[in-house]
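In: Here you go, sequence then predicted model.
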Amino acid sequence: MNPRAVAAAPVAAVRAGLWQSEGMGTVVVVGAGVAGLTAARDLVAAGHDVLVLESSARVGGKLLRATVGGVSVDVGAEAMLNRRPEGIQLARSLGLPIVHPTSASSRIWTGGSLRPLPRSLMGVPLDLDQLAASGVLSPEGLERVRREPGLPPEPLVDDVSVGALVDRRFGPEVTDRLVEPLLGGVYAGNARLISARAAVPQLVAYAGRGSVLEQGAAVPVSDAPVFAGIPGGMGQLPTALADGLDVRVDATVRELVRTAAGFSLTIGSTTSPELVTADAVVLATPAAPTARLLGSVAPVAAVELAGIGYASMAVVTFAFDASSVPELAATDSSGFLVPPLERHRIKAATFSFAKWGWVREAGDGLLLLRTSLGRYGEETALQTSDEDLVAWSLADLRDAAGVRAAPVDTHVQRWGGGLPQYAVGHLDRVARIRAAVAAVPGLALCGAAYDGVGIPAVIASAHLAAARIVE
C-alpha cells in the first residue's frame, strides 16, 4: 500500500496505534534533494512503497538550473568530483551523459593580480616550484614553506582545524592566501574553524607520517579529470532521479512521531493537519529541520544535529555579449578564487563558458559566467538587494579581469543556510548522531551534514541510509 493513501487517517487513531497499514515496506523519505531522491530510488528498487515529501515547490535541493540570456545553466552546484565513483555511476545509470571541464586553469586573485593556482591539496602546496612561480606568497612566506620538510611527524590524537594544522606546518600565510579560498569554495567556511579530519583527512595522514610537502610531491600527477558535469547542467540529475518516483512537493513535515506500527508524520497547517504513516522513515533534510523532527524520536541525535552550523551564499550569473568583452573571450582561465584577506566582495568567479565546452556552445555568442558571495558568519553581507549583489560582482570583475561591459542578462540565486560547516570534532558528532539513530528501528538519515558536502559523498550517504532501511 502506498503511504499516500493513508494521509487522511485519523490523527488520534494513528497515534494510539489503532490504525494499521494494509501492507509492509512503506517508507516515507523527507527531502527531495539528491540524497532523498537517491535513497527513494534504492528503496523502490528493493521493493518498498515509497513516498517522498518535499517542503519546497520543486525537487533538487542545491541543484538548480535557470535561464540566463536564453541559456539554461546551473545556478547551484555545477560539477561533481570525478575521482569518486558514486556521482558518475548514478548519472550514467539514469542515461545522463558525462563531460569534463576543458583544460582552462583556475587563478587566484591576490596582491592585485590574477596569479596561477599552484598544485595543492585543498590549498596546501605540493609543488615548491609552482608555488614560487605563482607569486602568491611573500619571500618570508615561501621560506617558511621550504622549512616544512624539516618538521617532525605530527600524529593527531584529537581533531584540529585545517587552519591550525596548516599554520603549524606551513605558516599562516599559506592558510590565509591558499587554503582559505579553496575551503571557501567547498564549504563557504573558515579554515581555522573547519575540522581537518572531516574536511582534509589526507592532510592529517600526511602530517602524521612526516613532511606533507615531500609526500604530496611524490604522488604522481593523475591524468584523470578532477571534476565532471552533465551537458546542459547538473540540475538535470534530480529531475532524472525523480522520474517515476512518488514525490509530493509543497509538503512540509511538521512533526515525526513513533507509533506502535512505525511512524506518523504530520504535514500541513496546525488548523488542517494531514497525517501520513509509514513503517520506516528516511530524513534527507538539513541539520536544523532534522533536529526539529527528531526531538521526541531521537532526542540525543536532535541535540547534536542542532549544533551543526550552516553558511549562506549567493550565486550571481551573468551573460555578456562576447564582442563586448574580448578580454574574456580569449581567456585561458576557468575563473579565479579570492582569499578573504583581500577584502573583496566576491569569493570566487567561474568563467563557465571557458570551463565547460557545452556552455560556450549553448551561449552562441554569449559568454556565461558566475560569481559567488558569502562565507560562514557573513550572513549580514547578503542581506541586501539583488541589485547590490550584481553591482558588487561587476565591480570585482572589472578590477580583477578588466570586465567593463554591461551584461546582457543577470540572475541572482540565494542559498540561505546552504552549506553545512564541519567544525572541529565533526566526525565524533556524526558518530554520536548515528549511534542515537541506530537505536530507533526503521529510521535513517542522509545528506550533506554528515560525510561530505560534495555530490558523490551525498549520494553515498543516501545509499547507506537506504541499505539500513532494507536491512
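Out: Yep, it's here. Residues are numbered from 1 along each chain as shown.
In: drop to CA atoms for contacts and neighbour counts, all remaining ones
Out: Noted.
In: now the helices: where do they sit in the stretch 101-250 of the chain?
Out: 128-134, 139-146, 162-170, 172-174, 180-187, 196-199, 201-209, 212-218, 236-242 (DSSP state H, counting those that start in this stretch).
In: which of the ones you listed sits most buried?
Out: Scoring the helices of the stretch 101-250 of the chain by mean neighbour count under mean count of other C-alpha atoms under 10 Å gives helix 196-199 as the most buried, with a mean of 24.
In: structure B:
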Amino acid sequence: MTQAGQLAGTPGHASAPRAIVVGGGISGLVAARELSLTGHQVDVFEASPRFGGAVASHQVAGLDLDAGADSFAVRSTAVADLATELGLGASLQSPNPAGSWLYHAVDGAKRGGPRAMPMPATALLGIPADPWAEDVKTVIGAAGCVRAATDLAMPVTRRQAKEPISLGELVAARMGQAVLESLVTPIVAGVHSADPTTLDVDTVAPGLRAAMAEHHSLARGVAALRASAPAGSAVGGLAGGMHRLTGALLAELDAAGARLHPGTPVVSIARAEPSHDPSEDGWDVTVEGRETPESADRLVIATPGPAAVDLLAGLLPDAAALRPKTGHGIALVTLVVDQPELDAAPRGTGLLVAPGTPGIRAKALTHATAKWEWLADEAGPGTHVLRLSYGRLSDAPGTIPADDAVLRDIAIADASALLGVPVSAADVVGWDVVRHDAALPFATTGHRDRVEAFRTALAGHPGLEVVGAWLAGTGLASVVADTRARTSITAS
C-alpha cells in the first residue's frame, strides 16, 4: 500500500467531477471514500506526514499497537458497517466484559486514602440508571443514593429539558453532588478530558435529555437509552487494532485512484470564478509551495475546528464567533511490562481517575492486554500492555512533562498505584510516548446551537462541506456516521 496513489486509468475518469478533501484524519479519509464511491476524482491534502489522525499505530516491544483510539461506541452500527465494507468484518471484537474501575479519594480521610472500585454496571457516563444499586452505593454511600433517588420523583423543568445546559449542571440538579463528583466527573474527565460542568449535555450525551423528558427522570432516561442500545458491550474494537481501519481506507482509496498528499498543508480556499450556472461553480484551493491553485467541484474541510474556521474566514466572516476552543493537548504513555501478577487483571480493563486524586497524575489507565483477547494472545502470558493518559482541558500549560523519560517514570509509578501491583522500571520491556497537541474538541455549553448556526451559514455555499469531531461529537461512531451522511451524495 502506498501513501500517494496514482489516478486510475479507467474510461471516463478524466471527465469525472473532482473533489478535494482538506485533512487526512479519519473523517477526511471517510469523506474521500464516500466521494470516490459516488464517482469523484479525489485528492486528499494532509498537513502532517501521515494519515489517520488519532486512528494510528506505533510499535512497542515488537507489538503493533494503537497510538490513539483503540475502540468505538456501538450505540450505532456506523463503525461496524464501515469496517465490514472494508473487509474487516471478521475482525470485529468485543472487549473483556469485566469492565473498567474508578479510582478516587472520596471520603479519603475516613477510608485510608484513594481507593479503586468497579464501575457501576448500569451507568451512562457515570449517571446511574438505578440510584439504589449496590455498586452505586459502594461509591457514593447511602446518603448519596438518597439524594440521587429524588430524581425519580422530581419534575423535569423546561431548562433541564430544552435550554442550553451543561452535563454537570444537569446531573447536580437531578441527582446531587455525590453522583457528579464521584461517578460522572472521573468518567467524563477520562473520556473527554474535561470537567462535566463545562460540557454541552446534548453533544456528549446525545438523546439523553429527550429520554429524560419522555420518562420523567434522569435515571429512567438512562435506563431507556441503555435498553435501546445493542446488547453486549458498549464499545467494540478490531483484532489487530483500530489502526487497521486507517490502513484499509488508504488501501481502498489507493486502489480507486485517489491522490493522497501527505505533508501538504492547504493555506487558503476560495470560490472559483462564477460561471453562468451557479450550480456549476467550483472551488480554488491554494496549497503551500504551489503558485497555481487546485480546482475542484466539491470541497470538504476535515481539519480540526480552529483550522477549519480559519480557512473559512473569508467565506464565513461570522464563523469566528463559533471557533471552538482546544485544550493544551494530551500524552499517551504505553508501557509493555513483564509482570505475571497482572495476568489476573486485578482492576478489570483499566481505571478512570478522578481529578485531584492525591498521588496520581494520570487521568486514566487502560490495561490493554486485559481489555483485548487478541492482544493478550499476541503478547503472551506474563507480558502486559498498559496505556496511561495524561492531560485534561482544565490543566495549565506545561502540566505534562515535556521530557518523555520523565513522563515514563511518572507512568510507572501511577501504574503501580492504580493497579495495586508493583511495576518497576526493570519490568518495562518497551515504552513509547505519543503526544496530541491541542487536539481535544471542547464542546462547551450551547455547543449544539453553535454547530447548527455554523451548518446554517454553510448551507449558503453549495459544494462545500465541513466534517470532523468538533461538529459531529467526540468518538469514531459520531464522526463516521456524520461524515458519511454529509458526503455520500451521488455525483451529477
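Out: The structure has been received and is ready for your questions. Predicted, not measured: the structure shown is a model, and the values here were computed from it.
In: coming back round to it: okay if I get the helices of the stretch 101-250 of structure 1 as TSV plus distance to residue 228 of structure 1?
Out: TSV is the format used below for the helices of the stretch 101-250 of structure 1 (distance: least, C-alpha to C-alpha, whole Å):
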stretch	distance to residue 228 of structure 1
helix 128-134	25
helix 139-146	32
helix 162-170	26
helix 172-174	28
helix 180-187	15
helix 196-199	20
helix 201-209	22
helix 212-218	23
helix 236-242	13
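In: And the ones you listed: which comes nearest residue 312 of structure 1?
Out: helix 180-187 (10.0 Å; C-alpha to C-alpha).
In: So what's the residue count around residue 320 of structure 2?
Out: 13 (other C-alpha atoms under 10 Å).
In: tell me the centre residue of structure 2?
Out: The centre of structure 2 sits closest to residue 475, judged by C-alpha atoms, centre = their mean, with a distance of 3.2 Å.
In: Would you agree it is in contact with residue 72?
Out: Yes - with contacts counted by C-alpha atoms under 8 Å, residue 475 of structure 2 reaches residue 72, the gap being 6.7 Å.
In: residue in structure 2 matching residue 149 of structure 1?
Out: Here residue 149 of structure 1 is matched to residue 152 in structure 2, going by TM-score structural alignment.
In: can you pull the contacts of the residue nearest to its match when sequence neighbours are not counted?
Out: Nearest in space to residue 152 of structure 2, with sequence neighbours left out and distances taken as C-alpha to C-alpha, 6 or more residues apart in numbering, is residue 217 at 5.3 Å. By C-alpha atoms under 8 Å, 6 or more residues apart in numbering, the contact set of residue 217 of structure 2 is 151-156.
In: Most neighbours out of those, which is it?
Out: Neighbour max across these (other C-alpha under 10 Å) = residue 151, 21 neighbours.
In: What sits closest to it if chain neighbours are left out?
Out: Nearest non-adjacent residue to residue 151 of structure 2, counting by C-alpha to C-alpha, 6+ apart: residue 174, 5.1 Å away.
In: got the contact list for that neighbour?
Out: 148, 150-151, 154, 218.
In: Residue 446 of structure 1 too?
Out: 35-36, 282-285, 458, 461-462, 464-465.
In: Translate it into the numbering of structure 2.
Out: Match for residue 446 of structure 1 (TM-score structural alignment): residue 467.
In: Then residue 352 of structure 1?
Out: By TM-score structural alignment, residue 352 of structure 1 lines up with residue 368 in structure 2.
In: rewinding a little: so for residue 105 of structure 1, which of the helices of the stretch 101-250 of structure 1 sits nearest?
Out: Residue 105 of structure 1 lies closest, by C-alpha to C-alpha, to one member of those: helix 128-134, at 13.1 Å.
In: just to revisit the earlier point, verify the stated contact: the match of residue 149 of structure 1 with residue 221.
Out: No - here residue 152 of structure 2 lies out of contact with residue 221, judged by C-alpha under 8 Å, at a distance of 10.2 Å.
In: list residues touching both of the two?
Out: With C-alpha under 8 Å, 6+ apart, residue 152 of structure 2 and residue 221 have no common neighbours.
In: Based on its surroundings, how many neighbours for the match of residue 352 of structure 1?
Out: Using other C-alpha under 10 Å, residue 368 of structure 2 is surrounded by 24 other residues.
In: Would you mind finding the match for the residue nearest to residue 151 of structure 2 in structure 1?
Out: That one, residue 174 of structure 2, aligns with residue 169 by TM-score structural alignment.
In: next one: residue 190 of structure 2
Out: Counting by TM-score structural alignment, residue 190 of structure 2 corresponds to residue 185 in structure 1.
In: Surely that match is in contact with residue 349?
Out: No - Residue 185 of structure 1 is beyond contact range of residue 349, at 10.0 Å (criterion: C-alpha under 8 Å).
In: shared neighbours, the two?
Out: Shared contacts of residue 185 of structure 1 and residue 349, counting by C-alpha under 8 Å, 6+ apart, come down to residue 337.
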